[in-house]
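**Student:** here are the coordinates; sequence isn't available:
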């Protein structure tokens, strides 16, 4: 059996034994065996530049050496691995450092809840708490939003395909137009205000409004600062809980630790996950204003909410945020990506591309059906891992590790440009 046959055989294992629900392995059809920093390698030794970063769970790169060292040391010393929500030294250190490095410098006062290991756990707990605090059941979400795959999170998600997977009615939610959804000239907050103020709108006062400041899975749609401030004011004026889902955009993806910092808003509840552990270890946080922390002990719990291995790496990850240097570096790299994407759009106007994004969450939206998927396939074959986003996979998305060095970033962008050139040439030949 030659190398190609062996490779196909190893992938057949997943065809035979894993559920049809698998998805990313279809987009990136190889067997990965090693990963470091912003690179991955498959069983044939082929190197890939990673512009995917675990869908945002690896902001600090694969096998970050500082975190890995701390984790190995903790395991060798027989540190507690599983503890539910019992008190441990690992949790104590994380809470102390998170408050000292993240919350206090930003004048933020929040209680930290550990709801479970994933982003949807954070969202579910936020929705449940908002309903408990207000005594109301309805929650407003937005068009193109994505908040998770469990029933409560799906109910405030806009994607029809993902919603249909629920198999049951998704109740007690209302979808409102996100910023720019009705065109640049229309302020969608006017529509929201009318809905809330008009006694004939057919809607009741919601318990909460949940929002992503930058919709990553929905197509890289960014809410403007005035819009976010206006949304906060609407919530304050009506006694509505404001929930910011920062699961993918938090932990520095947009340049600042929280994606909403530039807007200067103070959400009632904040959802964090993905890169909060820093190492790709499952972990999620729900940040709660102290005055609304009205949970009864054990009223919301989960077996894996005390993931001490995640506390160890998460505490080390916070070291990146002790100064402004890391944030400035992210913004610098983000502008480099933005320039490259705009260069591609200008070079191929016939593709009608639109550059979107902020920080190191960037992409190009294309009108032609299937084009973004074809670009992603060609890039993968060329050694660059990129996914698509948008409800119709119309956006080619770039979200490399925040720690990627400039040389690898430029290399990945060069591969992308070369793929675009090849794509356009092939399209011309097929006409």
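**Tutor:** The structure has been received and is ready for your questions. Quick caveat: nothing in here was measured; it's all calculated off a predicted structure.
**Student:** drop to CA atoms for contacts and neighbour counts, all remaining ones
**Tutor:** Fine.
**Student:** buried sites along stretch 11-28?
**Tutor:** Along stretch 11-28, these residues count as buried under the neighbour rule (16 or more other Cα atoms under 10 Å): residue 28.
**Student:** list the contacts of residue 248.
**Tutor:** 55, 56, 57, 216, 272, 273, 274, 275 (Cα atoms under 8 Å, 6 or more residues apart in numbering).
**Student:** which of those residues sits closest to residue 283?
**Tutor:** residue 273 (5.8 Å; Cα to Cα).
**Student:** what's the burial count for that closest one?
**Tutor:** Residues lying near residue 273 (other Cα atoms under 10 Å) number 31.
**Student:** residue 59 now?
**Tutor:** Applying other Cα under 10 Å, we find 33 residues neighbouring residue 59.
**Student:** buried among the contacts of residue 248? Make that a PyMOL selection.
**Tutor:** Buried residues among these (16+ other Cα under 10 Å), as a PyMOL selection:
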select buried, resi 55+56+57+216+272+273+274+275
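**Student:** need the contacts of residue 248 in TSV with secondary structure and distance to residue 12, can you?
**Tutor:** Shown next, in TSV, are these (DSSP: H, G, I helix; E, B strand; the rest coil; distance: Cα to Cα, whole Å):
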residue	secondary structure	distance to residue 12
55	helix	25
56	helix	28
57	coil	27
216	coil	32
272	strand	36
273	coil	32
274	helix	29
275	helix	31
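**Student:** can I get the contacts of residue 248 in CSV including distance to residue 413?
**Tutor:** Shown next, in CSV, are these (distance: Cα to Cα, whole Å):
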residue, distance to residue 413
55, 18
56, 18
57, 21
216, 20
272, 29
273, 28
274, 24
275, 23
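**Student:** list the contacts of residue 267.
**Tutor:** Contact analysis of residue 267 by Cα under 8 Å, 6+ apart lists 232, 241, 242, 243, 244.
**Student:** take the one below as the second:
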């Protein structure tokens, strides 16, 4: 059993690709994590407000998920089964059906895709085109849907798109709510463009959008706008794909981020915290009538992670059997909102962003946001930025973070913002 937690830092520079990113902001070697805290080789503990970019909504190493996984491995439970039937898959699907789908009057089927969110998006795009016989997909400004070629075509960020190395096609970009400034009715613009036979926009196979744009800067769509998009999609014979990869699994307060918005998505790509414990696991929820795949028409060696089935089942049964956890999220969301208002008051022109436990502040520049996050890290808080220019300081704390720990992390953030905004003003 390995007990030495030292690491030769030079190995990362020598052997790891230049594509590495988060480690550049958090320049230390982590060795352990529990709940909402991570510890490095120096024994320093950090409060984690990144949570695996919302892959750890239930925190690090939840004891019940860990125990179930250890038990599964210890009894030689299936580790890899392609898409064969297993007891672990049956248990997960049963829990998902009983605790998630039925209470929400949803009859979606669950398609196991490759283990990353971008694969679930790819499957949705392929299926939408197969079902409708159309090729064009409507995506939105500031949207982020993944790094494989189809999902990247639907992603707005120019820096991410530049990595494609070839033209990214099959997508028409439309303005997200609020993207053209206050008072601009983007729904009306979209309707006008799609209703004009000379607009040059091909009939869409699908509309693909995030109710809260995580990487795009925590832009949160209103229920009215979401209903408007659903209506327009239906009028034009297009499917509605709601990407709930980052905003879902409780992050915005309910299991799905679109609950209580009055819409019924045709397909829902899911990943990140779906496994409950940070294990790779992605799936596409789709209405039964859309399930026209031929066997293995969209497949992958790692479609369905059996270990993730084990932990996902525990997460569902532990946190979503009643409304207690949802009430806890609401309480912490209110604490977060109060802190974000306080942060915004410290910085002239700052804007509140997001909703639920997916909130942040647009501080006006990537430089200031980076400085705030760097100061937070020096003081024991892991937090990152988002937005087109990394201008949003973004809180993605685990939903299970103890209130005292949560408040301590927010205190570090507010102090860092006060320090760095004062430094910026003095420099000007």
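**Tutor:** Sure, I can see it. Keep in mind that this is a model prediction, so the values were computed, not measured.
**Student:** among the contacts of residue 248 of the first structure, which one lies nearest to residue 332 of the first structure?
**Tutor:** Distance to residue 332 of the first structure, by Cα to Cα, is smallest for residue 56 among those, at 18.6 Å.
**Student:** what do we get in the second structure for the closest one?
**Tutor:** Correspondence of residue 56 of the first structure to the second structure, assessed by TM-score structural alignment: residue 54.
**Student:** looks like that match contacts residue 271 (just checking).
**Tutor:** No. With contact defined as Cα atoms under 8 Å, residue 54 of the second structure does not reach residue 271; the gap is 9.7 Å.
**Student:** need the counterpart of residue 185 of the second structure in the first structure.
**Tutor:** Residue 185 of the second structure maps onto residue 187 in the first structure, with residues paired by TM-score structural alignment.
**Student:** and residue 128 of the second structure, by the same measure?
**Tutor:** Checking TM-score structural alignment: residue 128 of the second structure goes with residue 130.
**Student:** in the superposed pair, what's the mean gap between the helix or strand hosting its match and the second structure?
**Tutor:** Using DSSP states H and E, the element containing residue 130 of the first structure is helix 119-134. Compared with the second structure after fitting, helix 119-134 of the first structure deviates on average by 0.2 Å (mean Cα distance after the TM-score superposition for the first structure).
**Student:** stretch 335-343 of the first structure too?
**Tutor:** Superposed on the second structure, stretch 335-343 of the first structure shows a mean distance to its aligned partners of 0.8 Å (mean Cα distance after the TM-score superposition for the first structure).
**Student:** how close does the counterpart of residue 291 of the second structure in the first structure get to residue 269 of the first structure?
**Tutor:** Counting by TM-score structural alignment, residue 291 of the second structure lines up with residue 293 in the first structure. With distances taken as Cα to Cα, to the nearest Å, residue 293 of the first structure is found 10 Å from residue 269 of the first structure.
**Student:** counting neighbours, go ahead and name the busier of those two.
**Tutor:** residue 269 (27 against 17).
**Student:** and residue 265 of the second structure, what pairs with it in the first structure?
**Tutor:** Under the alignment (TM-score structural alignment), residue 265 of the second structure maps onto residue 267 of the first structure.
**Student:** distance of that match relative to residue 257 of the first structure?
**Tutor:** As for residue 267 of the first structure, its distance to residue 257 of the first structure is 15 Å (criterion: Cα to Cα).
**Student:** next one: residue 408 of the first structure
**Tutor:** For residue 408 of the first structure, the distance to residue 257 of the first structure - Cα to Cα - is 23 Å.
**Student:** also residue 430 of the first structure?
**Tutor:** For residue 430 of the first structure, the distance to residue 257 of the first structure - Cα to Cα - is 46 Å.
**Student:** sorry, back to before: hmm, who's touching the helix holding residue 130 of the first structure?
**Tutor:** 114-116, 137-139, 147-150, 152-153, 207-208, 240-241, 243, 245, 247, 269-274, 283-286, 292, 294-295, 300.
**Student:** list the contacts of residue 146 of the second structure.
**Tutor:** Residue 146 of the second structure touches 117, 118, 121, 152, 155, counting by Cα under 8 Å, 6+ apart.
**Student:** CSV for those residues, including neighbour count and distance to residue 308 of the second structure?
**Tutor:** Below are these laid out as CSV (neighbours: other Cα atoms under 10 Å; distance: Cα to Cα, whole Å):
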residue, neighbour count, distance to residue 308 of the second structure
117, 28, 14
118, 25, 17
121, 32, 19
152, 25, 26
155, 24, 27
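**Student:** tell me which of those residues persist in the first structure.
**Tutor:** Mapping the contacts of residue 146 of the second structure onto the first structure (both residues aligned by TM-score structural alignment, their matches' Cα atoms under 8 Å) leaves 117, 118, 121, 152, 155 still in contact.
**Student:** which members of the residues you listed are the farthest-apart pair?
**Tutor:** The span of these, defined through Cα to Cα, is set by 117 and 155 at 13.0 Å.
**Student:** what is in contact with those two at once?
**Tutor:** Residues touching both residue 117 of the second structure and residue 155 (Cα under 8 Å, 6+ apart): 145, 146.
**Student:** which residue packs closest to the corresponding residue of the second structure for residue 110 of the first structure, ignoring adjacent ones?
**Tutor:** Residue pairing (TM-score structural alignment): residue 110 of the first structure is matched to residue 108 of the second structure. Leaving out its chain neighbours, the residue that sits closest to residue 108 of the second structure by Cα to Cα, 6 or more residues apart in numbering is residue 287, at 4.5 Å.
**Student:** residues near that neighbour, how many?
**Tutor:** Counted with other Cα under 10 Å, residues neighbouring residue 287 of the second structure total 17.
**Student:** under the alignment, what does residue 137 of the second structure map to in the first structure?
**Tutor:** Per TM-score structural alignment, residue 137 of the second structure is aligned with residue 139.
**Student:** looking at it, that match is touching residue 172, isn't it?
**Tutor:** Yes. In this structure, residue 139 of the first structure is within contact of residue 172 by Cα under 8 Å, at 6.4 Å.
**Student:** so which of these two has more stuff around it?
**Tutor:** The neighbour count for residue 139 of the first structure versus residue 172, taken as other Cα under 10 Å, is higher for residue 139 (25 against 15).
**Student:** ok, that one to residue 320 of the first structure distance?
**Tutor:** 35 Å.
**Student:** the contacts of helix 119-134 of the first structure in helices, which ones?
**Tutor:** 152, 153 (DSSP state H).
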